[in-house]
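> Sequence first, predicted model second:
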Amino acid sequence: MSVPHSIDAGLQPERTSLSFVRTCLSILGLVVACLRWLPPSNPTALVGPAIAGTLVAGAAVNEHRSRPRRMTRFAAESATPAIVTGGFLVVSVALLSLSGLWFLVH
């Protein structure tokens, strides 16, 4: 007797998506803090956080658009990692770190 195969997307893709959203929100909070407390007399220091904010917004949009496709692929057991969203977040954190170091040095 065979067990009927039902398509269940499961909770794993949903948890992954929610973790990306939480990470985007926390990095955006850091961007806002950087823009709030960096001195306005040095507009060069604001370039890094502004670009990082744009990258995080792009990661959030990419996550929102790719979620249904990723859930379908997960249900079909052919899931792939969300490299683009993760890459946007990694680059934004690195850019914020380098901006902070540049601000401390100058």
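Cool, got the structure. All values derive from a computational prediction rather than experimental measurement. Residues are numbered from 1 along each chain as shown.
> all contacts plus neighbour counts: C-alpha atoms, from now on.
Noted.
> Output the contacting helices and strands for the longest helix seen in the chain.
Criterion DSSP state H: the longest helix present in the chain is helix 47-75. Counting contacts by 3 or more C-alpha pairs under 8 Å, 6 or more residues apart in numbering; DSSP states H and E, helix 47-75 packs against helix 12-37, helix 83-105.
> now it against helix 12-37, angle please.
Using axes from the mean of the first three to the mean of the last three C-alpha atoms, to 10 degrees, the direction of helix 47-75 lies 170 degrees away from that of helix 12-37.
> what about versus this one:
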Amino acid sequence: MSHSIDAGLLPERTSLSFVRTSLSIFGLGAACLRWFPLHSSIALIGLAVAGVLVASAAVCERRSRRRRMKRFAAESATPAIVTGAMLGTSVVLLSCIGLWILLR
């Protein structure tokens, strides 16, 4: 009895998790606008940079999805390090800005 594996499911789930994470970070950024002082340009610049990172990660994920699915089917897949690093950096940046505002 042979087991057939659909090579498209795992990369698709990874892609969907990147999309969910991106939307969550955008939501966090929108919520942070409520607490960021309007006169704090550093906080707004940091939020804009985080937004650009998340948008870039979403574009990078969208463009590389088909290539990653082909690589996964050929069993030569590599992790999406750049996309993950952009999302992780945006979370760290938002966290640092939040701490800076709290301690200020």
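Thanks, I have the structure now. Bear in mind the structure is a predicted one, so any value in this text is a computation, not a measurement.
> rewinding a little: start and end residues in the second structure for the longest helix of the first structure, please.
Counting by TM-score structural alignment, helix 47-75 of the first structure pairs with residues 45-73 of the second structure.
> Now that stretch on the first structure. Mean distance?
In the superposition against the first structure, stretch 45-73 of the second structure averages 0.5 Å from its aligned positions (mean C-alpha distance after the TM-score superposition for the first structure).
> Please identify the buried residues of that stretch?
Residues of stretch 45-73 of the second structure classed as buried under the neighbour-count rule (16 or more other C-alpha atoms under 10 Å) are 46-47, 49-51, 53-58, 61, 65, 68-69, 72.
> Okay, the residue nearest the centre of the second structure and H39 of the second structure: tell me how far apart.
The centre of the second structure sits closest to L87, judged by C-alpha atoms, centre = their mean, with a distance of 3.3 Å. Going from L87 of the second structure to H39 of the second structure by C-alpha to C-alpha, to the nearest Å gives 26 Å.
> Now do the same contact list for A58 of the second structure.
The neighbourhood of A58 of the second structure, defined by C-alpha atoms under 8 Å, 6 or more residues apart in numbering, consists of 18-19, 22, 83.
> what about stretch 39-53 of the first structure, how long is it end to end?
Stretch 39-53 of the first structure has its terminal residues 18 Å apart, counting by C-alpha to C-alpha.
> so how far is that stretch off the chain centroid?
Put simply, stretch 39-53 of the first structure sits 20 Å off its chain's centre (C-alpha atoms, centre = their mean, to the nearest Å).
> Equivalent analysis for stretch 72-89 of the first structure, please.
From the chain centre to the centre of stretch 72-89 of the first structure is a distance of 13 Å (C-alpha atoms, centre = their mean).
> Since that was my last question, I'll sign off now.
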